[in-house]
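show me the folded form of this:
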Amino acid sequence: MTTSPRLSVLDLVPVRSGQSSSQAIAASLDLVRLADRLGFTRYWFAEHHNMPAVAASAPPVMIAAAATVTERIRVGSGGVMLPNHAPLVVAEQFAVLEAMAPGRVDLGIGRAPGSDPVVTALLRSSGPTSDVDRFPQHVQDIRSLMSAEGASVRLTSGQVYDVHATPAAESVPTVWLLGSSDYSARLAAELGLPYVFANHFSGQGIDEILALYRDGYRPSPEHPAPETFLTVNVSVAPTLAEARARALPQARMMARLRSGKPLGAQETVEDAASTPLDGLTSQMADEMLDRWIVDEPQAAARRVRELAARHGVDEVMVVPVAASRADESLDATPGRTQTLELLADALA
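Purely as a prediction, here's the structure:
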């Protein structure tokens, strides 16, 4: 029998129709408590901006909240979109998080902006932040700033000025590079860092990109061997029909996003079933459902094992995409809760 991989969670903090952001965040914090009790390895929060259906715009804030309501699970970012932020700000935020939850913090770093060009410009309107072209250097700067040695800056006067991320924690967060192309995979290999392939966003070229990472890996003191896992969108329910019905609202939202159509809060299961899309957008949504792991528990568990074995990973990070029904509590996320419970039980 194929060994079951470790399970982790990536949370976009979905906001459903009629739900406030406060209710959506409360539901996600309940979900991270559940993942902690179920034995999941890590729980990461994404960074997206100006999306009505997503409340995950500030990963460090969500990580801090999650750290206070959990005991053992690792908490982190999936990821901090570095071009939006100054490296010193990121280093200090995660130094604080590490001081709050020693040994439990992951700093996942991405290179994409996490939004459209207008919002990206607004994020950077207060001054220069992390230039995309300087991404490799800024990753190194963050690692240096969080280290016990800190970083040194040479001023125009010639004076060397020492800078440390404060408060100084007794340990440092684990830095991961995230991506769906070969750029971050090559950089992670060069720097000797763990790497995550964003399979939930784009499954194109996965084997080639993982091979580039593994074959080109340069061991580092902290990470002597390459370390990687995959993300995947998942909806699990007692029946395939229910799993598919609960995944449809998210698939429809992603199809609208990729076809440039207006976005709103996440639909309920009933709204998604009763509101037709145009032919091309509907086809895109159906194709997504076919690529995702949308199934009853035993079949979903088998597919997760097969995914991990096929790509040589021992951890899978699930994005629970199961939406809510109209009569379900706005303070809870029953579809996502069911997904984690059923999948964990089937893989046990």
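
from here on, just use CA atoms for contacts and neighbour counts.
Will do.

could you count how many residues lie near V160?
12 (other Cα atoms under 10 Å).

who's in contact with it?
Contact analysis of V160 by Cα atoms under 8 Å, 6 or more residues apart in numbering lists S152, V153, R154.

again with V196
Counting by Cα under 8 Å, 6+ apart, V196 touches W176, L177, L178, G179, T228, F229, L230, T231.

kindly confirm my reading that it is in a strand.
Yes - under DSSP: H, G, I helix; E, B strand; the rest coil, V196 sits within a strand.

state the helix or strand in which the nearest residue to it once chain neighbours are set aside lies.
With Cα to Cα, 6 or more residues apart in numbering as the criterion, V196 has its nearest non-adjacent residue at 4.9 Å, and that residue is L178. Using DSSP states H and E, L178 falls within strand 174-179.

by contact count, what packs against the following helix or strand past that strand?
Per DSSP H and E, the first helix or strand lying C-terminal to strand 174-179 is helix 182-191. Identification of packing neighbours for helix 182-191 by 3 or more Cα pairs under 8 Å, 6 or more residues apart in numbering; DSSP states H and E yields strand 174-179, strand 195-197, helix 206-215.

between those, which gets nearest to D286?
helix 206-215 (21.3 Å; Cα to Cα).

how about that closest one: buried residues?
I206, I209, L210, L212, Y213, R214 (16 or more other Cα atoms under 10 Å).

out of those, which comes closest to P320?
I206 (20.7 Å).

measure the closest one to R258 for me?
The gap separating I206 from R258 is 20 Å, by Cα to Cα, to the nearest Å.

could you also give me the structure for this next sequence, so I can compare it with the first?
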Amino acid sequence: MPTIIVTGGAGYIGSHTTLALCEQGYDVVVLDNLSTGVAHAVLPPARLVECELTNADQVRKAFQGLDVTGVIHFAASIVVPESVENPLKYYDNNLITTSNLLAAAGEFGVKHFLFSSSAAVYGIPTEFPVKEGITKDPINPYGRTKLINEWMIEDMALALTMESSPYTHPGMTFANLRYFNVAGCDIQGRLGQNSPQATHLIKVACQAAVGTRDKLMVFGDDYDTHDGSGVRDYIHVSDLADVHVAGLQYLERGGESGVFNCGYGHGYSVLDVANKLKEVSGVDFNVEIGPRRAGDPGALVADVSRMNESFGWKPKHDDLAVILKSALDWEKKLSGK
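Alright, predicted model coming up:
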């Protein structure tokens, strides 16, 4: 039976995507070293194989005996401040894993490759909403590894079309998916964001609402936005999971390789999020205003027309209250409240 391999499928976005694939009838094998993911997030019938993706032999072994038609690659180190403090960890982990996966894809005839990229490849954009074709100028090692990975995937796909390629391969199409801000948890409460050290605004705000943090810090209230706080394009994680399924099906239908922004195409400010969460939770948690953080743009909103038109995708959870309630319910579950 044809199989989709999902790397990092025990993590936040990967586990939701694995669930969405299984619900669409795909056979899914998750490769994860469980350094940040958790085994119980891989829900049956998906199968978990513990694998160190920086080890080429382990990657090859994981592919052997399977008819792998697609790879969806999430596994990566993703904490931006840590990438600045420890850049070689990010260059080693994020690039070697992709190189090993692409080598296996070439050897085992994988037809489709979807990559978890990021709006961090744009750096501080000067055009809004952000289109895929604008200048890419990442400002931290995390964003740079994402852009280099995109180039690696594009280069490998091109190489596989050449008669001189060392691989006997029918050709591979790809979709590099640039996420903006991912939030929320499975509506049915089956999955969520498990890392207590997560830096995502909505998880941090929910921790403040349930009392596992003493406050929510707002970094800057003097941006040129409607309330002075930064505006971001938040997409519900289950909608983003469905984007991956739609992207895979687009490639399976013969769609052209490309780069696609992933978001809703509109944004909410940090204070919008804080105020709405107080309303949803009924808790007047502490919000503290601090100075801007270096490198934070005032607004970051995606132009998602390419994704919508190519994939034929429509969101199911484009509602801030829905996003917040799903995240809050999960945080209550984690805290035992």
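
tm score of chain vs chain?
The TM-score (TM-score structural alignment, normalised by the length of structure 2) is 0.35; 179 aligned residues with a Cα RMSD of 5.9 Å.

if we can go back for a sec, make a markdown table out of the buried residues of helix 206-215 of structure 1 and add distance to R336 of structure 1.
Formatted as a markdown table, those follow (distance: Cα to Cα, whole Å):
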| residue | distance to R336 of structure 1 |
| --- | --- |
| I206 | 26 |
| I209 | 30 |
| L210 | 29 |
| L212 | 34 |
| Y213 | 32 |
| R214 | 33 |
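
and the residues you listed, which is closest to G335 of structure 1?
Each of those was scored against G335 of structure 1 by Cα to Cα, and I206 proved nearest at 28.3 Å.

and the end-to-end length of stretch 141-153 of structure 1?
Using Cα to Cα, the end-to-end distance of stretch 141-153 of structure 1 comes to 11 Å.

please apply the same query to stretch 305-321 of structure 2.
One end of stretch 305-321 of structure 2 to the other measures 24 Å (Cα to Cα).

buried ones in the longest helix anywhere in structure 2?
In structure 2, assigned by DSSP state H, the helix with the most residues is helix 87-108. For helix 87-108 of structure 2, the buried set under the neighbour-count rule, 16+ other Cα under 10 Å, comprises 87, 89-91, 93-106, 108.

which residue ranges of structure 2 form strands?
In structure 2, the strands defined using DSSP state E lie at 2-7, 27-32, 47-50, 67-73, 112-118, 173-179, 181-183, 216-219, 231-232, 234-236, 258-262, 268-269, 287-290, 299-300.

related to what we said a few turns ago, including distance to E270 of structure 1, could the helices and strands packed on helix 182-191 of structure 1 go into TSV?
Shown next, in TSV, are those (distance: least, Cα to Cα, whole Å):
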stretch	distance to E270 of structure 1
strand 174-179	34
strand 195-197	33
helix 206-215	34
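
of all those, which one is nearest A91 of structure 1?
Smallest distance to A91 of structure 1 across those (Cα to Cα): 10.7 Å, for strand 174-179.

helices or strands next to the strand or helix carrying Q23 of structure 1 in the packing?
Q23 of structure 1 belongs to helix 21-38 when assigned by DSSP H and E. Secondary-structure packing of helix 21-38 of structure 1 (3+ Cα pairs under 8 Å, 6+ apart): helix 59-68, helix 334-347.

and of those helices, who's closest to G108 of structure 1?
Taking Cα to Cα, helix 59-68 is the member of the helices and strands packed on helix 21-38 of structure 1 nearest to G108 of structure 1, at 10.1 Å.

so the closest one versus helix 21-38, what angle?
Angle, helix 59-68 of structure 1 to helix 21-38, by axes from the mean of the first three to the mean of the last three Cα atoms, to 10 degrees: 50 degrees.

where do the strands sit along the stretch 201-348 of structure 1?
228-236, 293-295, 315-320 (DSSP state E, counting those that start in this stretch).

and those as JSON lines, adding distance to E306 of structure 1 and mean neighbour count?
Shown next, in JSON lines, are the strands of the stretch 201-348 of structure 1 (distance: least, Cα to Cα, whole Å; neighbours: other Cα atoms under 10 Å):
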{"stretch": "strand 228-236", "distance to E306 of structure 1": "12", "mean neighbour count": "26"}
{"stretch": "strand 293-295", "distance to E306 of structure 1": "11", "mean neighbour count": "27"}
{"stretch": "strand 315-320", "distance to E306 of structure 1": "11", "mean neighbour count": "24"}
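
wait, which of those strands is closest to R186 of structure 1?
Nearest of the strands of the stretch 201-348 of structure 1 to R186 of structure 1, taken as Cα to Cα: strand 228-236 at 12.9 Å.

what helices or strands is that closest one leaning on?
Secondary-structure packing of strand 228-236 of structure 1 (3+ Cα pairs under 8 Å, 6+ apart): strand 195-197, helix 240-258, strand 293-295, helix 297-311, strand 315-320, helix 334-347.
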